[in-house]
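S.K.: Sequence first, then the predicted structure:
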Amino acid sequence: MAAEGATIFSDVVCELGEGPAYDPATGKLFWFDIVGKKLLEKKFPDGPTIVHDLPVMGSAIATIDAERQLLVAEDGLYVRDIKTGRLTLHTALEADNPLNRSNDARVHPSGSFWIGTMAKDEGSPAGAIYWFSRGEIRRLYDKITVPNSICFSPGGATAYFTGKRPNIIHRVDCDPSTGFPIGEPNVFVDSKDADGWVDGSVVDADGALWNARWGGARVDAYSPAGQLVRSIPVPAQQSSCPAFVGPDASRIAVTSAWKGKDAAARAIDPEAGKTFLLDIEVRGRFEPNVQI
């Protein structure tokens, strides 16, 4: 492999690339351009990038079974027919609030789904984090500004998330059998003095948390104790969210964005919005199917 860094996985440019999720059954990575209302897919490692138009802003996706996916969107959760792309509303979520949209989400090892919402203008703590399982939705946390870093320890006993305080990754104990939190969150990582912002995260098989650093052009790895142990540069300033990919989950893909950049800023960040593969190998793991 090359020196530590990243190479381009898909050169399709997203204004706000987010929500990557890998399906090991098909070998495909799915991700979103939230602002552009697009769902993208590409077979690992070198298939073509296929772009699907969406009628709504989508931000996250999970596998239900071989025929269906669950797509998280600004007004609810949609069942997506993989063969046809047809969307059917399954469960409404903040559908009466056009000022909000969905953002980060991830499947707990139990098959439940944690889903974050936020103000579209990012200017107020108007969002929330929800728990979803088998048609039931419960609000876990309110007054969330930008929900990110939703991910779980391998056994499901710990959840991580951001959005309550700037640049703080919180951790909270969970019931491994349901994914429901137990007790109050506490600080896992306080990175308010570092450049950029914590964005999406995944946890590997050893319990290390890999976080995309928006504005920091890198992916940072933290030990289960919250210590920074590794940083991998990414050739786009606004790296947004990682996902484990490949037949053995040994690689990390990371999305990025050009959102908020004018022409001059984009000229000095020419790879912004593309999707990358980190040039390292890791002990990753696949997410379970979501239970609807």
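M.R.: Good, I have the coordinates.
S.K.: hey, let's count contacts and neighbours off CA atoms from now on
M.R.: Will do.
S.K.: So which residues of the stretch 1-150 of the chain form strands?
M.R.: 6-10, 17-23, 28-33, 38-43, 50-53, 58-63, 68-73, 76-81, 87-92, 100-107, 113-119, 127-133, 136-144, 148-152 (DSSP state E, counting those that start in this stretch).
S.K.: buried sites along the second one?
M.R.: Of the residues in strand 17-23, 17, 18, 19, 20, 21, 22, 23 count as buried by neighbour count, 16 or more other CA atoms under 10 Å.
S.K.: here's the one I want to compare it with:
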Amino acid sequence: MTLKYHNPECVLDVRATLGEGPVWIGSESALYFVDILGKKVHRFVPDTAEHKSWDAPARVGFMLPVEDGKFLAGLADGLHIFDPHTGEFAPHAQIEPEHPGNRLNDGCVDGLGRLWFGTMDDGEENETGSIYRVIHKRDGLEITKHDEGYVVSNGPAVSPNGDVLYVCDSGEQKVYAFDLDKAGNLSNERLFAQFSDGYPDGVVTDSEGNVWCGTWGGGRVSRFRPDGTPLPSIEMPATNVTKIAFGGDDLKTVFVTTARKGLDAETLAKEPQAGSIFAFRTDVAGNPQHAFRLEK
């Protein structure tokens, strides 16, 4: 697969309704991602074009690797364990039963093996979403709520040295930054970026600490330096750009998930591959995908 610098091309014509949550698993040279509304989990091996998918029992917002080779999946009602060898989902922890209209949305694992994820109002109207941290203990999961008041929380992402957490408030077109200490506490919330064209969706950081943000309704990947200074955006052949993952042997291949949700027939005629996976090369490597740590 030969890709050009910042010139995206479709590498998997999957046309997901709401493609999201790409993660690169280096040991498999494979990209995992989800179709939230399609209730699907996908695995794609770029070198061989091998593509496999599994049905999920509900809307699945993210899939993140666990140290034992399985995945933590964020479904509508909470955390599940997904085993790619069997294709089975096992309930693990219920989240927010007091908000039946909420679902889990996006997540990440930091360098210490802690899971960060957000919830959102599935109707995208009420400020019932929150940001959580999850740590595995021998006697179960330690689940801590850290922030609330989101309609649609997105991201989150952690800086390479682990001292900043980025979170999107998508409907408000804002990206926030928090200081993150070694104990997993958040402080000093501040506005990192304000969007005016499109809505910030999934965010990740590269090895230099730059922030890359899928831009829903904006047709681009937006980029910022660690101090919030904008970098040139990368235009995409799809209006709804959701998230990126750095992959390949050198972590300089950028894979981009997109969505067909909300696009009218005229737009879809112009963007027939909306919802597919696009890729391009870049000059700064991403960060390795961390796995959720299991306390021994």
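M.R.: Yep, that arrived. Quick caveat, the model's predicted, so the values are computed rather than measured.
S.K.: Just give the TM-score of the two.
M.R.: Once superposed, chain against chain, the TM-score is 0.93 (TM-score structural alignment, normalised by the length of the first structure); 288 aligned residues with a CA RMSD of 1.6 Å.
S.K.: follow-up on the earlier one: of the buried residues of strand 17-23 of the first structure, which is the nearest to residue 73 of the first structure?
M.R.: Ranked by distance to residue 73 of the first structure (CA to CA), these are led by residue 19 at 11.2 Å.
S.K.: which one in the second structure is aligned with that closest one?
M.R.: Alignment note (TM-score structural alignment): residue 19 of the first structure maps to residue 21 of the second structure.
S.K.: For its match, give its distance to residue 157 of the second structure.
M.R.: Here residue 21 of the second structure is placed at a distance of 12 Å from residue 157 of the second structure (CA to CA, to the nearest Å).
S.K.: quick one on the thing from earlier: generate JSON lines for the strands of the stretch 1-150 of the first structure, with distance to residue 266 of the first structure as supplementary columns.
M.R.: Below are these laid out as JSON lines (distance: least, CA to CA, whole Å):
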{"stretch": "strand 6-10", "distance to residue 266 of the first structure": "17"}
{"stretch": "strand 17-23", "distance to residue 266 of the first structure": "15"}
{"stretch": "strand 28-33", "distance to residue 266 of the first structure": "17"}
{"stretch": "strand 38-43", "distance to residue 266 of the first structure": "21"}
{"stretch": "strand 50-53", "distance to residue 266 of the first structure": "22"}
{"stretch": "strand 58-63", "distance to residue 266 of the first structure": "23"}
{"stretch": "strand 68-73", "distance to residue 266 of the first structure": "27"}
{"stretch": "strand 76-81", "distance to residue 266 of the first structure": "33"}
{"stretch": "strand 87-92", "distance to residue 266 of the first structure": "34"}
{"stretch": "strand 100-107", "distance to residue 266 of the first structure": "23"}
{"stretch": "strand 113-119", "distance to residue 266 of the first structure": "25"}
{"stretch": "strand 127-133", "distance to residue 266 of the first structure": "29"}
{"stretch": "strand 136-144", "distance to residue 266 of the first structure": "29"}
{"stretch": "strand 148-152", "distance to residue 266 of the first structure": "24"}
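S.K.: These: which one's closest to residue 239 of the first structure?
M.R.: Using CA to CA, the nearest of the strands of the stretch 1-150 of the first structure to residue 239 of the first structure is strand 17-23, at 8.7 Å.
S.K.: Average offset of the closest one relative to the second structure?
M.R.: Average distance, strand 17-23 of the first structure versus aligned residues of the second structure after superposition (mean CA distance after the TM-score superposition for the first structure): 0.8 Å.
S.K.: Pull the residues that contact that strand.
M.R.: 28-34, 59-63, 103-105, 240-245, 253-257, 273-275, 286 (CA atoms under 8 Å, 6 or more residues apart in numbering).
S.K.: and if we set it to 7 Å?
M.R.: 28-34, 59-62, 104, 240-245, 255-257, 273 (CA atoms under 7 Å, 6 or more residues apart in numbering).
S.K.: rewinding a little: right, and the strands of the stretch 1-150 of the first structure - which one's nearest residue 209 of the first structure?
M.R.: Among the strands of the stretch 1-150 of the first structure, strand 148-152 sits nearest to residue 209 of the first structure (CA to CA), with 8.4 Å.
S.K.: which of the residues in the very next helix or strand once past the closest one are buried?
M.R.: Downstream of strand 148-152 of the first structure, the next assigned helix or strand under DSSP states H and E is strand 158-162. Of all the residues in strand 158-162 of the first structure, those buried under the rule 16+ other CA under 10 Å are 158, 159, 160, 161, 162.
S.K.: And stretch 278-296 of the second structure, by the same measure?
M.R.: 278-282, 285-293.
S.K.: and which of the buried residues of strand 17-23 of the first structure is nearest residue 166 of the first structure?
M.R.: Nearest member of those to residue 166 of the first structure, counting by CA to CA, is residue 18, at 19.3 Å.
S.K.: one step back: right, and the strands of the stretch 1-150 of the first structure - which one's nearest residue 188 of the first structure?
M.R.: Using CA to CA, the nearest of the strands of the stretch 1-150 of the first structure to residue 188 of the first structure is strand 148-152, at 11.4 Å.
S.K.: Would you check the span in the second structure matched by that closest one?
M.R.: Counting by TM-score structural alignment, strand 148-152 of the first structure pairs with residues 154-158 of the second structure.
S.K.: what's the average distance of the matching stretch to the first structure?
M.R.: With mean CA distance after the TM-score superposition for the first structure, stretch 154-158 of the second structure averages 1.2 Å from its match.
S.K.: Please enumerate residues in contact with that stretch?
M.R.: 105-108, 110, 116-118, 164-170, 201-205.
S.K.: What of stretch 174-192 of the second structure?
M.R.: 162-169, 193-195, 200, 228.
S.K.: same question, stretch 220-231 of the first structure
M.R.: By CA under 7 Å, 6+ apart, stretch 220-231 of the first structure touches 188, 189, 207, 208, 209, 210, 211, 212, 218, 219, 232.
S.K.: rerun at 6 Å
M.R.: 188, 189, 207, 208, 209, 210, 211, 219 (CA atoms under 6 Å, 6 or more residues apart in numbering).
S.K.: do stretch 208-216 of the first structure as well
M.R.: 195-203, 219-224, 237-241.
S.K.: Just the buried residues of these.
M.R.: By 16+ other CA under 10 Å, the contacts of stretch 208-216 of the first structure give 196-203, 219-222, 237-241 as buried.
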